[in-house]
Structures are given as structure tokens and as C-alpha cells.
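1. Here is a sequence together with a model predicted from it:
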Amino acid sequence: MNEHTKSSKFLFMAKSKVLVVGGTGYIGKRLAAASLAAGHPTYILLRREIGLDMDKLQILFELKRRGAHLIEGSFSDHQSLVDAVKQVDVVISAMSGVHFRSHNLMMQLKLVDAIKEAGNVKRFLPSEFGSDPARMLHSLEPGRVTFDEKMTVRKAIEEAQIPYTYISANCFAGYFVGNLSQMETLLPPKDKLFIYGDGNAKVVFMDEDDVAKYTIKTIDDPRAANKTVYLRPPENILSQRELVGIWERLTGKPLEKITISEEDFLARLEGAPYAVQVGIGHFYHIFYEGCLTNFEVGDDEEASKLYPEVDYIRMDDYLKRYL
């Protein structure tokens, strides 16, 4: 083997260096683990703002034990962010928080500024991992702010000409599957449950570890560059009634089903706390409008077609952990 061949082989096998921002969060820790499992040199931003949060610190130490590198940086210190970004090829933002809101928006925009100044990042994945915000501009207030702010970040990324991939991961199973999509619990109902409308709108349910696996697959893939990648594995596209049917077959126990009309469901908005109003709006678009599946992917990409080798978790297997 000549030197040129050796060099070419090395370049082909080289793995991108990945920085995960928000590596202690619900999806962030999974992204960091998936990056390590895929053989990427993986870096996690260690923020001084962690304060006295021992749980987050232990997550960081466990990821470090598994091979991750911790890089100190702060959103109150622009140069520290630039210095952190300069050490990697890919930046994935997974800053936690059920709702994006203004504080997280500000941090995301600061991260975009740091990536722009560093000038070396070949791919940026902003903190999205839910519904595609570009398709949710009609959504109900007050939940619409979630999507509006994500679109603000997208605009900043594209104006800065930063190469990107947007991940639309749809519904995390931990929040939508174990509870059979009930809003007030994370556990399966024992006797009865609410069915939204006719219960037949198709929804995409995703195991969170699979979200991370698919996401890491995209970072070196030219097919995913400057596109939205939708996570829509075909066997996980189910209606609420189909999901409930799986649970009933697993338990051998039928549940009483109480249907809620669109009008009655939206009536719950009045007087509800802010966070509940946001949740009601999101559930409405998912289970009444079918917003996750009522469109074609078009010029973007679907992950299970790009990466058929990923053996994703089906929801019947996911539900077995609740037995």
C-alpha cells in the first residue's frame, strides 16, 4: 500500500469531531452516547452555569468515563464558545426545556454567532427534535411561540451561511407512548382513557435512543446537508387507536374509551395555566390535524430510507417495559 493510498484510507475512515451543547438534557445525553457509540470524537460543553446541579454533573462524568471530552464554555463568554467550536467539525445543540422560550432562543443565537465567527463547522444541528417548525406557522397561541423562535434560529443559521441539518423527530415515546398519549400522566391508564376525535390521525412515535442514532447518522452524510430530515420509520406511524390496541393486546385487558370532540378539547384552553395551554395546542395539531403525517417529505429526506440498516424500536416492544 503506497503512502497516497494510506492517506486516502485514513481520510475516508476519519470521523467528524462532534460538540454536543446540552449534553446533560433528555435528548442531549442520548446524542452524546450515540456519537460515542458511532466512534466520533465527542465533546460536551461544560457550562459553569451548571452550579450545584449534581445530577447533571454525574451525567457529564459518566459520559467522560465513556470517552467524551468536556470543554468549558459559557453563554456569557462569547470567546469561550468560539474556542470550543473551533475544536470540532460538527455542533449539535440539544439545550433542554420543553418549550424553547426567550432564554433558550438567546442562547441558540449566541451559539450561531460563535459558529459563524469560528468559521470551521461543517454541519450544525440546532435544538429542534420535534415537529417541523416550518410546517407549524399556523399553530395555536400560545404554543406557536415555540415554532416561531425555532424559525428565528433557522433564519440566523441560513443568513450566516452555516451548513445545517434540521431533525424532525416527531413524538418522543417517553411522553406519548407509555401513557397512550394521555396528557396528565407518563404511565399507562388502568381502566379508561381519552381518545382525541376519532383517534385515527396518524402519528409518528420515536424511541429516544433511535432519535439519537438517526441524528448522528446525518452529520457526515452529504444527502442531509442543508435539509430537514424527518424521522418517520414506517412501522412507528400509528394512530392513537392503533397504539391503544397494541397495549390492549399486550395486557389482555380492554380499556374504556372516552372520545373528545375537537370543540370540547379546544374548550380546555380557557383558563388553563400557560404550560397546559401550550400542551393542548400541540396535542390538537398532532391528534386532530395529523400535522406529523399530513404532508409529503418532498425535496427533504426521510431517515429510515436514508439508513435502512437502523433496526429501530417498534412501539409494541417499547410498551413491554410498562408491563
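-> Yes, it's here. Because the structure is predicted, anything quoted here is derived from the model rather than measured. Numbers count the residues shown, from 1 in each chain.
2. contacts, neighbours, all on C-alpha from now
-> Fine.
3. Walking through the stretch 1-150 of the chain, point out its helices one by one.
-> Here the stretch 1-150 of the chain has its helices, by DSSP state H, counting those that start in this stretch, at 3-13, 28-37, 54-65, 78-85, 101-118, 144-159.
4. Give me the buried positions along the longest one.
-> Yep, that's helix 101-118 we're talking about. Across helix 101-118, burial judged by 16 or more other CA atoms under 10 Å covers 101, 104-105, 108-118.
5. Identify, from these, the entry nearest to residue 178.
-> residue 101 (26.8 Å; CA to CA).
6. Isn't the closest one up against residue 146?
-> Yes: judged on CA atoms under 8 Å, residue 101 makes contact with residue 146 at a distance of 6.5 Å.
7. Count the neighbours of residue 150 for me.
-> Using other CA atoms under 10 Å, residue 150 has 22 other residues around it.
8. same question but for residue 66, I mixed them up
-> Close neighbours of residue 66, defined as other CA under 10 Å, add up to 12.
9. same thing with the one 5 residues further on?
-> Here the count is done by other CA under 10 Å, and residue 71 has 18 residues near it.
10. dump the residue contacts of the residue lying closest to it once chain neighbours are set aside.
-> Residue nearest to residue 71 in three dimensions, not counting chain neighbours: residue 45, with 5.0 Å by CA to CA, 6 or more residues apart in numbering. By CA atoms under 8 Å, 6 or more residues apart in numbering, the contact list for residue 45 reads 19, 20, 21, 22, 23, 70, 71, 72, 73, 84.
11. Next up, a structure to set beside the first:
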Amino acid sequence: MGKSKVLVVGGTGYMGRRIVNASLAQGHPTYVLQRPEIGLDIDKLQMLLAFKKQGAHLVEGSFSDFQSLVDAVKLVDVVICTMSGVHFRSHNILLQLKLVEAIKQAGNIKRFFPSEFGLDPARMGHALEPGRVTFDEKMVVRKAIQDAKIPFTYVCGAGFAGYFAGNLSQMGTLIPPREKVLIYGDGNSKVTIVDEDDLATYTIKTIDDPRTLNKTLYFRPPENVLTQKQLVEMWENLIGKKLEHIIISQQDFLASMKGMDYAGQVGVGHFYHIFYEGALTNFEIGKEGEEASKLYPEVKYIRMNEYLKIYA
């Protein structure tokens, strides 16, 4: 049994490029969908060519040409989709329905990973408007996968370090504050924060693992399940300075949505669920799920006190 062949859809994106690199690093024959929609985006083209140089195969295909998707899928055993689902970049979750249809028609795929990685949409039926659209659309895709009887792994349950650690979870910035920091509620909700390259490494490890087939992979590496206060303290220790803590009540945080654009309102809703409800960690992982760091203890994941050093 050789290693499964992998097709990455969205391979030049934020998670996609990491998935491609992890797949190559772990020795999988790796195919990346090259979409003509790339147009004159030279950065994306050069990234694709760099993947090719590392040994990846570029496969032409487009969501507007269904047969090209089917042909691309037929080349591989596993499909991983990493199309963006965040509103401040581009939001393409439902485009995956065409990919599900192509996988169904091709009939050869051993496993499909739809674009997820964040909060588990199956647990977000109560989510606030307008941000709940993200979870509702992901559930539409999941239903299509299951109706088509396509084997799957859902990967979710982590905050990206680039968006949650580097900025001490402050909205509207990607760098850590040096004077004052907004603390959500009591700042004690447990949040899982994982380096994006580690997320990709764990994801690729599941591909040929029967333990993760038709299950949800969650991330709770013990040292990276932190409260916002712990994260802030790590930063304060690093820079040798105490920041001014400004407590934001639940009501004030939700009130901040007023007057925001759509993408901002979506972001506030998601932050609310993560930091006021603890939605990344406030449940037991049941038999329908597995936890990545328990399955793969050999992965030396980056701790957030190490991660923050690059910002100091």
C-alpha cells in the first residue's frame, strides 16, 4: 500500500498552501488544482510553480467546467478542500457542492475533507446572525457529502494562531498591543489555539488512518488550550511589561456590532461564541470524534509562548 494521492483544492490559500506543504513533506503524491480564474495573480501563479518545483502536480480545473473537476478527482484517492469561508477575504463554502457532485460522479475517492478548520458547525445551531451563515453553509455541504455516501473526515475545533495568538485575540489587528488589551468577559474561557502549519501536519496524518474515517478531528493539544488571560500573561512576561486590561462585557461586545459592515458583524459573532461561550472547548469529544494530539503524540506542536516570541 503506497501513500494516498491527494488533491488540494484552494492550494494557494491561507490553509491550502500549508496543506500542500504538509502533504509533500509526508511523502504523499500531491496534486494541486490550478484554476484559470487565477488570471493575472502573479503571487498565486508563482506559488503554484514553487509547489511544482517541490514535486507537486498541477492539474487544470475550474468550478465552471464540471468535467474538469471530475477529471481532476479521478487522478487521486483523497480530496482536501481549503476554500475560504471567512467574509473579510472571500466566502466560497457552497461552491464545494460542485466538488461533492464531481467526487460522487468520479466514484473513486477514499476520503473527502471539506473546508472547515474552525468552530464545529454541527454544534453551532444556536449561532448569532449574520455569522451563523458560515455554519449553516458548512452543514449544507456536510449533508451533501453524507447523502452522496462519500467517506469523509471533518477537521475543526481550533483558532488559527495567526489570527488569535499574535494579536492577543484583538479584533481589527494582527499584531499584539503594547499598552492596553481588551479582555472578553472574565477572560477565562478556554480556547484552543494552534499554529496553522501544525494544523496542516495533523490533517495530513489522518489521510490513511482508519481511526479518523467518517469522524471529526478536533484539536486540543494540552498546552495550547488557553484562556485569553493566560495568553496575555505570556505576552506580558515576554516584553517585561504589564498591559492595561480593559474588560468588555458581553452586552457591550454584542452592541459593538451596530454600524459595522457585514464582514465585521460576522467576525464579532464568531468571537462572541469563542470567547464568551467557550465554543471551541465547552463540550466532550464523543465517539463521533477524535483528538489530534492524542492520535499523533509524535507531532511536536508549537506552544504559544514560543509562537509569541517572533512578535516581541
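-> Here it is on my side, so go on. Please read all numbers here as calculations on a predicted model, not as lab measurements.
12. re the thing from before, give me whichever of the helices of the stretch 1-150 of the first structure is most buried.
-> Mean neighbour count, computed with mean count of other CA atoms under 10 Å, is highest for helix 28-37 among these, reaching a mean of 23.
13. what's the matching residue for residue 170 of the first structure over in the second structure?
-> Matched to the second structure by TM-score structural alignment, residue 170 of the first structure sits across from residue 158.
14. Checking my notes, residue 257 of the first structure in a helix, right?
-> No: counting by DSSP: H, G, I helix; E, B strand; the rest coil, residue 257 of the first structure is not part of a helix but strand.
15. Contact partners for it?
-> Listed by CA under 8 Å, 6+ apart, the contact set of residue 257 of the first structure reads 192, 193, 194, 195.
16. In a markdown table: the helices of the stretch 1-150 of the first structure, plus distance to residue 214 of the first structure.
-> Shown next, in a markdown table, are the helices of the stretch 1-150 of the first structure (distance: least, CA to CA, whole Å):
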| stretch | distance to residue 214 of the first structure |
| --- | --- |
| helix 3-13 | 19 |
| helix 28-37 | 9 |
| helix 54-65 | 19 |
| helix 78-85 | 23 |
| helix 101-118 | 22 |
| helix 144-159 | 21 |
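17. and the equivalent of residue 176 of the second structure over in the first structure, which of the three is it?
-> Using TM-score structural alignment, the partner of residue 176 of the second structure in the first structure is residue 188. Under the three-state scheme (three-state DSSP), residue 188 of the first structure adopts coil.
18. so which strand or helix has the spatially closest residue to residue 188 of the first structure that is not a sequence neighbour?
-> Closest residue in space to residue 188 of the first structure, ignoring its immediate chain neighbours: residue 179 at 4.2 Å, by CA to CA, 6+ apart. Here residue 179 of the first structure sits in a region with no helix or strand, counting by DSSP states H and E.
19. Could you find the counterpart of residue 179 of the first structure in the second structure?
-> So residue 179 of the first structure corresponds to residue 167, using TM-score structural alignment.
20. re earlier: I'd like to know which of the contacts of residue 45 of the first structure are buried.
-> The neighbour count (16+ other CA under 10 Å) marks 19, 20, 21, 22, 23, 70, 71, 73, 84 as buried among those.
21. The fifth one pairs with which position in the second structure?
-> Matched by TM-score structural alignment, residue 23 of the first structure corresponds to residue 11 in the second structure.
22. show me the contacts for its match.
-> Shown in contact with residue 11 of the second structure (CA under 8 Å, 6+ apart): 17, 19, 20, 32, 33, 48, 82.
23. and in the first structure, which of those remain?
-> Comparing these with the first structure on both residues aligned by TM-score structural alignment, their matches' CA atoms under 8 Å, the contacts found in both are 17, 19, 20, 32, 33, 48, 82.
24. So the third one is in contact with residue 8, correct?
-> By that I understand residue 20 of the second structure. Yes: counting by CA under 8 Å, residue 8 is a contact partner of residue 20 of the second structure at 6.7 Å.
25. Mutual contacts of these two, please.
-> 30, 32.
26. picking that back up, just give the number of residues close to the match of residue 179 of the first structure.
-> For residue 167 of the second structure, using other CA under 10 Å, the count is 22.
27. quick revisit: show me what contacts the residue nearest to residue 188 of the first structure?
-> 185, 186, 187, 188, 189.
28. Now, of the residues you listed, which are buried?
-> Buried among the contacts of residue 179 of the first structure (16+ other CA under 10 Å): 186, 187, 188, 189.
29. Identify the residue nearest the equivalent of residue 142 of the first structure over in the second structure in space, chain neighbours excluded?
-> Mapped onto the second structure by TM-score structural alignment, residue 142 of the first structure lines up with residue 130. Leaving aside its sequence neighbours, residue 130 of the second structure sits nearest to residue 266 (CA to CA, 6+ apart; 5.7 Å).
30. Against residue 181 of the first structure, how distant is the counterpart of that neighbour in the first structure?
-> Under the alignment by TM-score structural alignment, residue 266 of the second structure pairs with residue 278 in the first structure. Using CA to CA, to the nearest Å, residue 278 of the first structure is found at 15 Å from residue 181 of the first structure.
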